[in-house]
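Novice: below is the sequence, then the predicted model.
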Amino acid sequence: MKSKKISVLGCGWLGLPFAINRITKGDPVKGSTTTPNKLEVLKEKGITPHLFTLGESKQENYIAFLKESEVIVINFPPKRIPNIISIYQEQIQHILPFISEDQKVIFISSTSVYQNTNGEVLETLAIQPEKESGKAVAAVEKLLQEHLKDRVTIIRLSGLIGEDRLPGRFLANKKNVQNGDAPINVIHRDDCIGLINAVIEKNVWGEIINGCADKHPIRKEYYILAAKNIGLTPPNFIQQKETDFKIISNTKSKTLLGYTYIYPDPLKLIS
């Protein structure tokens, strides 16, 4: 397989291992960070490091980072701050003018853009985000689609687990937790990387694709077991007559990309 030049905007929890994965496949990879101390880490992994902060750096930094790359992976979440929606859009707008017409983009989005439907959620749903973070991500999705048209593919990832993100810690010791009977939507980091790779290798552009494990265990069953298995006090869930939920469908990721999930059952990861 011919190598591809890739730029990863945001080498954090997901971006760094993804970049390393592409290096092992023989791809030249550029990686961005806002932390000077991380430059050496990227270099040691074979990634060409670029230090800049969107909106605070010179245009030359963006141009050098994007130059000659065939695929750009935008992978940083909005910060939980006031004006989150406008600030997240402004960050993306700083780099958009420097993406050329022959470059493809993958935007790592979130299933937080979906409202609770009390049923299965497909990519065709008209989204109505309920939280500010979801609204910010939805706004950037729209911005990228308007600017890049069919050159951007959006991957909406469910709750991220794997490596140091142990679900047993998320709700340990919590009291009166709600929505205990709701099904959960999570995805392991290895499957996140697998989906991004599948988009690149199959040349799938202009799409929106959900990323989520096949199975959706009940929230209280999952988080109680997860806490017990790492020796923490499990959460206490309150009884509720009704619960709000959504079930993220991953059917499109499997049919369009031909992807088979490495970790289809979240319960097997904690049992």
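Specialist: Thanks, I have it. Computed from a prediction, not measured in an experiment: that's the story for all the values here.
Novice: can we go C-alpha only for contacts and neighbour counts from here?
Specialist: Fine.
Novice: give me the number of residues near Tyr263?
Specialist: 18 (other CA atoms under 10 Å).
Novice: hang on, I meant Arg165
Specialist: 13.
Novice: hey, which helix is longest across this protein?
Specialist: With secondary structure taken from DSSP state H, the chain has its longest helix at helix 132-148.
Novice: neighbouring contacts of the helix or strand just after that helix?
Specialist: Downstream of helix 132-148, the first helix or strand assigned by DSSP states H and E is strand 152-157. Contact partners of strand 152-157, identified using CA atoms under 8 Å, 6 or more residues apart in numbering, comprise 104-111, 141, 144-145, 187, 192, 196, 199, 204-212.
Novice: comparison target below:
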Amino acid sequence: MQKTRISVMGCGWLGFPLAQELVKKGYEVKGSTTTPAKVDVLQTAGIEPFLLSFPENSSETDLQDFLATDVLVFNLPPSRSATDQNSYEQLLQTVLAAAPAALKVIFVSSTSVYPDLNREVKEEDAVASPSAASLMLRCEYLVQQATAQSTVVRFGGLMGGTRHPGRFLAGKTEVPQPNGPVNMIHLADCVGLLLEILQQEKWGFTFNACAPEHPTRQEFYTLAAKGLGLTPPAFALAEEEKYKIINSDFIQQELDYTFLFPDPLQCLFAPNF
């Protein structure tokens, strides 16, 4: 029986450990990077490397070879600049236009698609559309229109590995929303959830992916900074609340998944953070 082929576009903080796990589980894995020095790292890990940097260094043939696969995990984070956001959307359109009709796609999105509604938010509180103000909602729509066999995963704030939240706000002053809830997810759960989607063939879904517990910003970032021996942030006095609480019940139920790190505070003391 032929192995399932998976291409991971963007082998960085999340894509590389995901690709490594897929190799361990016997998948044929292709991985893209924009960094020439990382080509050998991918190859050593058993990942077929592709140096893809749009539009400068990527040939149409390279892209077609990369997309000669069963599943694409599109995991490229957009830049914050308006110019780069436009090119991000164009890049996604280029990839989808070059993709085979039968290709299945996981699109890594973000819970930033939700406005601050001062309440718990679920997947239906942000709807993908071609005219959405949110770049990520427009991109989700592009993916969903390109293939019905696609799933969108909206990740909360990312931590773990090289992303320690103790560094995010350390030493800052007048940090807003001290009582606002944090919406975080550990790298191990990011990888775990994506693996389950792939193994269970869960297509046609939009999922929130965020730890079920939500400590306050002041509690979380103070403890995180102290854990690294850094100066904790100083928060502003209580002000008008602006927050959202990401509800991830749906992904837990649909995948029968139990979070490895349900409480972001526990993550701060985990070995090998």
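Specialist: In hand now; what should we look at? Remember, predicted model here, so these are calculated numbers, not experimental data.
Novice: after superposition, what is the TM-score?
Specialist: For this chain pair, the superposition-based TM-score is 0.93 by TM-score structural alignment, normalised by the length of structure 1; 265 aligned residues with a CA RMSD of 1.7 Å.
Novice: what does the longest helix of structure 1 rub up against?
Specialist: Residues contacting helix 132-148 of structure 1 (CA under 8 Å, 6+ apart): 77-78, 80, 84-86, 88-89, 92, 96, 107, 109-114, 128-129, 152, 154.
Novice: can you select the buried ones from the residues you listed in PyMOL?
Specialist: In PyMOL, a selection of the buried entries from the contacts of helix 132-148 of structure 1 looks like this (16 or more other CA atoms under 10 Å):
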select buried, resi 78+84+85+88+89+92+107+109+110+111+112+113+114+129+152+154
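Novice: about what we covered before: could you give the angle of the longest helix of structure 1 to strand 152-157?
Specialist: Between helix 132-148 of structure 1 and strand 152-157, the angle comes out at 160 degrees (axes from the mean of the first three to the mean of the last three CA atoms, to 10 degrees).
Novice: tell me how far Pro264 of structure 1 lies from Asp214 of structure 1.
Specialist: Applying CA to CA, to the nearest Å, the value for Pro264 of structure 1 to Asp214 of structure 1 is 5 Å.
Novice: can you map out the strands along the stretch 1-150 of structure 2?
Specialist: For the stretch 1-150 of structure 2, the strands defined by DSSP state E, counting those that start in this stretch occupy 5-9, 28-33, 48-51, 71-74, 104-110, 119-121, 150-155.
Novice: CSV for these, including distance to Gly227 of structure 2?
Specialist: Output for the strands of the stretch 1-150 of structure 2, formatted as CSV (distance: least, CA to CA, whole Å):
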stretch, distance to Gly227 of structure 2
strand 5-9, 33
strand 28-33, 32
strand 48-51, 37
strand 71-74, 33
strand 104-110, 27
strand 119-121, 29
strand 150-155, 24
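Novice: which one of those lies closest to Thr216 of structure 2?
Specialist: strand 119-121 (14.1 Å; CA to CA).
Novice: mean deviation of that closest one from structure 1?
Specialist: On superposition with structure 1, the mean distance recorded for strand 119-121 of structure 2 (mean CA distance after the TM-score superposition for structure 1) is 0.6 Å.
Novice: that strand: which residues count as buried?
Specialist: Val121.
Novice: then stretch 66-84 of structure 2?
Specialist: Phe66, Leu67, Ala68, Thr69, Asp70, Val71, Leu72, Val73, Phe74, Asn75, Leu76, Pro78.
Novice: out of these, which is nearest to Ile251 of structure 2?
Specialist: Closest to Ile251 of structure 2, out of all of those and judged by CA to CA, is Val73, at 17.5 Å.
Novice: test my guess that the closest one contacts Ile106.
Specialist: Yes. Val73 of structure 2 is within contact range of Ile106, at 4.7 Å (criterion: CA atoms under 8 Å).
Novice: counterpart of Ala138 of structure 1 in structure 2?
Specialist: Matched by TM-score structural alignment, Ala138 of structure 1 corresponds to Leu137 in structure 2.
Novice: so how far is Glu123 of structure 2 from its match?
Specialist: Taken as CA to CA, the span from Leu137 of structure 2 to Glu123 of structure 2 is 12 Å.
Novice: residue ranges for the helices of the stretch 151-271 of structure 1, please.
Specialist: Ranges of helices within the stretch 151-271 of structure 1 are 167-170, 189-202, 219-228, 251-256, 266-270, based on DSSP state H, counting those that start in this stretch.
Novice: so the shortest one matches what in structure 2?
Specialist: Spelled out, that is helix 167-170 of structure 1. With TM-score structural alignment as the criterion, helix 167-170 of structure 1 aligns to 165-168.
Novice: can you find the partner of Glu90 of structure 1 in structure 2?
Specialist: Using TM-score structural alignment, Glu90 of structure 1 pairs with Gln90 in structure 2.
Novice: equivalent analysis for Asn185 of structure 1, please.
Specialist: Counting by TM-score structural alignment, the partner of Asn185 of structure 1 is Asn183.
Novice: residue contacts, Leu223 of structure 2?
Specialist: Gly166, Pro232, Leu265.
Novice: any idea how far the equivalent of the last one over in structure 1 is from Leu257 of structure 1?
Specialist: Matched by TM-score structural alignment, Leu265 of structure 2 corresponds to Leu267 in structure 1. In this view, Leu267 of structure 1 and Leu257 of structure 1 are 25 Å apart by CA to CA.
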